[in-house]
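A.B. asks: sequence unknown, structure follows:
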């Protein structure tokens, strides 16, 4: 276990060393941002919209028992901005992006393309790992803000159909219930989630065992490990943010 932790620490340390050293692979970073962001957009949109509508439906009966359905927009905004938006986005990205990164780098490792890049004078770690980790760290926060927006729209449609709440009143209650600390904390969490997804996927793929079976194991381990770490980070961030409120 300690050897594995030391290997992970060395991998992360190498990432931060390579991050500030030239050459800088800007084209590859932009391409990876496109792969991570745009290709996940449809799935993120559908999931965010459904999350907003389902959470609203599940919360309404509990508030109705106390005659407090007018608090529904405030409850929705607090839940989605503080927890559901970043967490849902990270889990979707871990399943779609993490597995893709693990399988792609794992297959390159199996077919010895990484060794060929080293022979040709290219730094495979910077080209493959640094670009992908930066892309996930940049794109996941953007996707989180988009998920929050879509989820709030889905919740508004549900609230409007059942309580006949106007859009202006809904927006006022939504933004009245959250603060800049909530938005900043969500963005900061999303950056950490994106970094975790990228670094886990790259580590599992970069250190995959030889053979086609190793590619499948790398993709599966990337998803499971990143999801587990996302939940741990969510729990820790919740304790930290509550101490600042």
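C.D. replies: Structure's in. What do you need? Note that this is a predicted model, so its numbers are computed, not measured.
A.B. asks: alpha carbons only for contacts and neighbour counts from here, please
C.D. replies: Fine.
A.B. asks: Whatever helix or strand residue 171 lives in - contacts with which helices or strands?
C.D. replies: Here residue 171 is covered by helix 167-176, with elements defined by DSSP states H and E. Other helices and strands packing on helix 167-176, by 3 or more Cα pairs under 8 Å, 6 or more residues apart in numbering; DSSP states H and E, are helix 72-79, helix 131-163.
A.B. asks: if you set the cut-off to 7 Å instead, what comes out?
C.D. replies: Packing partners of helix 167-176 (3 or more Cα pairs under 7 Å, 6 or more residues apart in numbering; DSSP states H and E): helix 72-79.
A.B. asks: Tell me how far whatever helix or strand comes next after the helix it packs on lies from the chain's centre.
C.D. replies: Scanning forward in sequence from helix 72-79, with DSSP H and E defining helices and strands, the next element found is helix 85-93. Centroid displacement of helix 85-93 relative to its chain, using Cα atoms, centre = their mean, to the nearest Å, is 5 Å.
A.B. asks: Counting by contacts, list what helix 85-93 packs against.
C.D. replies: Secondary structure elements in contact with helix 85-93, counted by 3+ Cα pairs under 7 Å, 6+ apart, are helix 131-163, helix 180-206.
A.B. asks: just the angle between the shortest one and helix 85-93, please?
C.D. replies: It stands for helix 180-206. Relative orientation of helix 180-206 and helix 85-93, computed by axes from the mean of the first three to the mean of the last three Cα atoms, to 10 degrees: 20 degrees.
A.B. asks: Next up, a structure to set beside the first:
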């Protein structure tokens, strides 16, 4: 009985990974030899990149501000307040910027992808595309994938930049830390390696969001209820995948790019 209870979820998970692998292979084939739809790509750049900027900026700024404030409360007891800028810079670029931006985009963009494609699925619009010899992966997935892997690293960089700027305001204007020392320590402890990690994580998280969200949309069924369930699963699965992947990428990338590596 116990084996049956444990075996069914395990088999469902393996089947789910298999479906994702098939979709990933189809996406790779579409990117290499499929028809390029530049108008749809530009539409997705606007939807994913441009329209996501407000939420990314606000998230990055307030995460940087609260990280600076909490860090300074601790560092003040050690008389190391000037290190606050370095703490925020490394933290935002290597960890908080990529992870939180990815989770926010999973909610905003991933859910939208799943809902839009899922609606097309249950209303048989995807079948209509096939009847017109239009491959659904080329038309629906490839433009979103290209736009996402370009936009997410840039959005993460933007979130980190605003987080670092907000931390400067909190540190120097609220806590009264010397501006010169704050800037000096931030420059000394921020390297190109931190930016490399941020961009690599952004690329990986963008791929995960598109893969999981489009899969949920393409597999939607049972009308509006199924679309709603697929949208919820897309957001939850994408967020969990980002957080889990972030741990393994952190362990790997910190071996390749140690903290403080000179650019």
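C.D. replies: Okay, I see it. Treat the numbers as computed from the prediction; the structure is a model and nothing was measured.
A.B. asks: just to revisit the earlier point, what's the angle between the helix holding residue 171 of structure 1 and helix 131-163?
C.D. replies: Comparing the axes of helix 167-176 of structure 1 and helix 131-163 via the same axes, to 10 degrees yields an angle of 130 degrees.
A.B. asks: tell me which residues of helix 167-176 of structure 1 are tucked away?
C.D. replies: When neighbours are counted by 16 or more other Cα atoms under 10 Å, the buried residues of helix 167-176 of structure 1 are found to be 170, 173, 174.
A.B. asks: ok, back up a step: with respect to burial, which of the helices and strands packed on helix 85-93 of structure 1 scores highest?
C.D. replies: Mean neighbour counts were taken over those using mean count of other Cα atoms under 10 Å, and the top value, a mean of 24, falls to helix 180-206.
A.B. asks: That helix aligns to what range in structure 2?
C.D. replies: With the alignment judged by TM-score structural alignment, the segment of structure 2 matched to helix 180-206 of structure 1 spans residues 192-218.
A.B. asks: tell me the average deviation of the matching stretch from structure 1 after fitting.
C.D. replies: Taken against structure 1, stretch 192-218 of structure 2 registers an average deviation of 0.7 Å after superposition, with mean Cα distance after the TM-score superposition for structure 1.
A.B. asks: and that stretch, how far out from the chain's middle?
C.D. replies: Taking Cα atoms, centre = their mean, one finds the center of stretch 192-218 of structure 2 at 5 Å from the center of the full chain.
A.B. asks: same thing with stretch 104-115 of structure 1?
C.D. replies: A distance of 25 Å separates the centroid of the chain from that of stretch 104-115 of structure 1, by Cα atoms, centre = their mean.
A.B. asks: counterpart of it in structure 2, which residues?
C.D. replies: Alignment of stretch 104-115 of structure 1 against structure 2: residues 116-127, by TM-score structural alignment.
A.B. asks: which residues touch that stretch?
C.D. replies: Applying Cα atoms under 7 Å, 6 or more residues apart in numbering, the external contacts of stretch 116-127 of structure 2 come out as 136, 214, 217, 218, 220, 221, 223, 227.
A.B. asks: and of these, the nearest to residue 244 of structure 2?
C.D. replies: Closest to residue 244 of structure 2 out of the contacts of stretch 116-127 of structure 2 is residue 214 (19.6 Å), distances taken as Cα to Cα.
A.B. asks: From residue 121 of structure 2, how far off is the spatially closest residue to that closest one that is not a sequence neighbour?
C.D. replies: Closest residue to residue 214 of structure 2 apart from its sequence neighbours, by Cα to Cα, 6 or more residues apart in numbering: residue 114 at 5.6 Å. The gap separating residue 114 of structure 2 from residue 121 of structure 2 is 10 Å, by Cα to Cα, to the nearest Å.
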